[in-house]
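Peer 1: Let's see this in three dimensions:
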Amino acid sequence: MARKSSPSGNMPTQRQLRAGELVRHAVSDILAREDLRDPELVGVIVTVGEVRCSPDLRHANVFVSPLGDDTEKGRTALAEALNRAAGFLRGRLGREIDLKFTPQLHFIADKSYDEATAIDRLLADPRVKRDLEPE
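Peer 2: Next comes the predicted model:
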């Protein structure tokens, strides 16, 4: 029986993490050098924040955001456009990486930058700073 990385099984295994980083670097390289025909993707610089692979490595959730457009609408439109081009990108990915199976790509709008900004804003609040400083 396979051993999980945590008793609850929620944490990814080392294999999933390695494959996720491999896919993240490859997808970033492909998006940087390929000319995609979708009008919504022309001239857009894409930031690939994270890739989470399924335990069998057949599916990968790719968290993306457009560089310079930090609106929810821009991120959602980018994810939808990349999902339309997922078949093309998967074909290119298969040539780039050395895995038994090329994972199905599922693009998701990355909201982690917004969450980090909100946390920074909270920590910069004078009332919170007062509580964090040692007496």
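
Peer 1: For the rest of this, base every contact and every neighbour count on C-alpha atoms.
Peer 2: OK.

Peer 1: All the helices of the protein, residue numbers only.
Peer 2: 14-33, 72-84, 86-96, 112-124, 126-132 (DSSP state H).

Peer 1: Between those, which one is closest to Val62.
Peer 2: helix 14-33 (7.5 Å; C-alpha to C-alpha).

Peer 1: Which other helices and strands does that closest one contact?
Peer 2: strand 46-53, helix 86-96 (3 or more C-alpha pairs under 8 Å, 6 or more residues apart in numbering; DSSP states H and E).

Peer 1: mind listing what's buried in it?
Peer 2: By neighbour count on 16 or more other C-alpha atoms under 10 Å, the buried set for helix 14-33 is 16-17, 19-20, 22-24, 26-28, 30-31.

Peer 1: Let's compare: structure for the following, please.
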Amino acid sequence: MAKEFSRNQRVAEQLRRELADLLQFEVKDPRAAKVTLTEVDVSGDLSHAKIYFVTQSADAQSAAAALTKAAGFLRSQLSHRMLMRTVPQLHFVYDESLDRGMRMSQLIDQANSDSSDKS
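Peer 2: The predicted model follows:
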């Protein structure tokens, strides 16, 4: 019987939880404190982790810069919290799926209101 979750998925979920905690309580940069982690993808050899995030502020580039700047600190803190031989290198990527979803919802609402106006 196959395992329900692979090691990569378990590591990714643990990384997401630990990083969210670190960003909320340990990182002092206010640009990095206003982010929400949506997903973590870990490479097959566990050497790289791609962390997807969304931000409440309008400037996603400054949030990405703050997270990239804090990546070394976050990685060192993860090494103390997780029982792994090596902690993956952290790569932060802005998650545009939420923005695309909201834009699609607006377009659907607009199309529905246009069709009801014509009736």
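
Peer 1: so what number do they get for TM-score?
Peer 2: Scored against TM-score structural alignment, normalised by the length of the second structure, the superposed chains reach a TM-score of 0.78; 111 aligned residues with a C-alpha RMSD of 2.5 Å.

Peer 1: Which of the helices and strands packed on helix 14-33 of the first structure sits closest to Asp131 of the first structure?
Peer 2: Of these, nearest to Asp131 of the first structure by C-alpha to C-alpha is strand 46-53, at 31.9 Å.

Peer 1: In the second structure, which residues correspond to the closest one?
Peer 2: Aligned by TM-score structural alignment, strand 46-53 of the first structure falls on residues 35-42 of the second structure.

Peer 1: The matching stretch vs the first structure, average distance?
Peer 2: Overlaying the first structure shows stretch 35-42 of the second structure at a mean distance of 0.8 Å from the equivalent residues (mean C-alpha distance after the TM-score superposition for the first structure).

Peer 1: So which bits of that stretch are buried?
Peer 2: 35-37, 39-42.

Peer 1: what's the answer for stretch 50-57 of the second structure, then?
Peer 2: 50-55.

Peer 1: Identify the residues contacting it?
Peer 2: Outside stretch 50-57 of the second structure, the residues within contact range by C-alpha atoms under 8 Å, 6 or more residues apart in numbering are 16, 34-42, 60, 63, 90-96, 98.

Peer 1: Could you rerun that using 10 Å?
Peer 2: 12, 15-16, 19, 31-43, 60-61, 63-64, 67, 88-99 (C-alpha atoms under 10 Å, 6 or more residues apart in numbering).

Peer 1: and Ala124 of the first structure, which of the helices and strands packed on helix 14-33 of the first structure is closest to it?
Peer 2: Here strand 46-53 is closest among those (C-alpha to C-alpha), at 24.6 Å.

Peer 1: between that closest one and helix 112-124, how many degrees?
Peer 2: Counting by axes from the mean of the first three to the mean of the last three C-alpha atoms, to 10 degrees, strand 46-53 of the first structure points 100 degrees away from the direction of helix 112-124.

Peer 1: what does Phe92 of the second structure align to in the first structure?
Peer 2: So Phe92 of the second structure corresponds to Phe107, using TM-score structural alignment.

Peer 1: Verify the stated contact: its match with Val51.
Peer 2: Yes - contact criterion C-alpha atoms under 10 Å: Phe107 of the first structure and Val51 qualify, at 9.3 Å.
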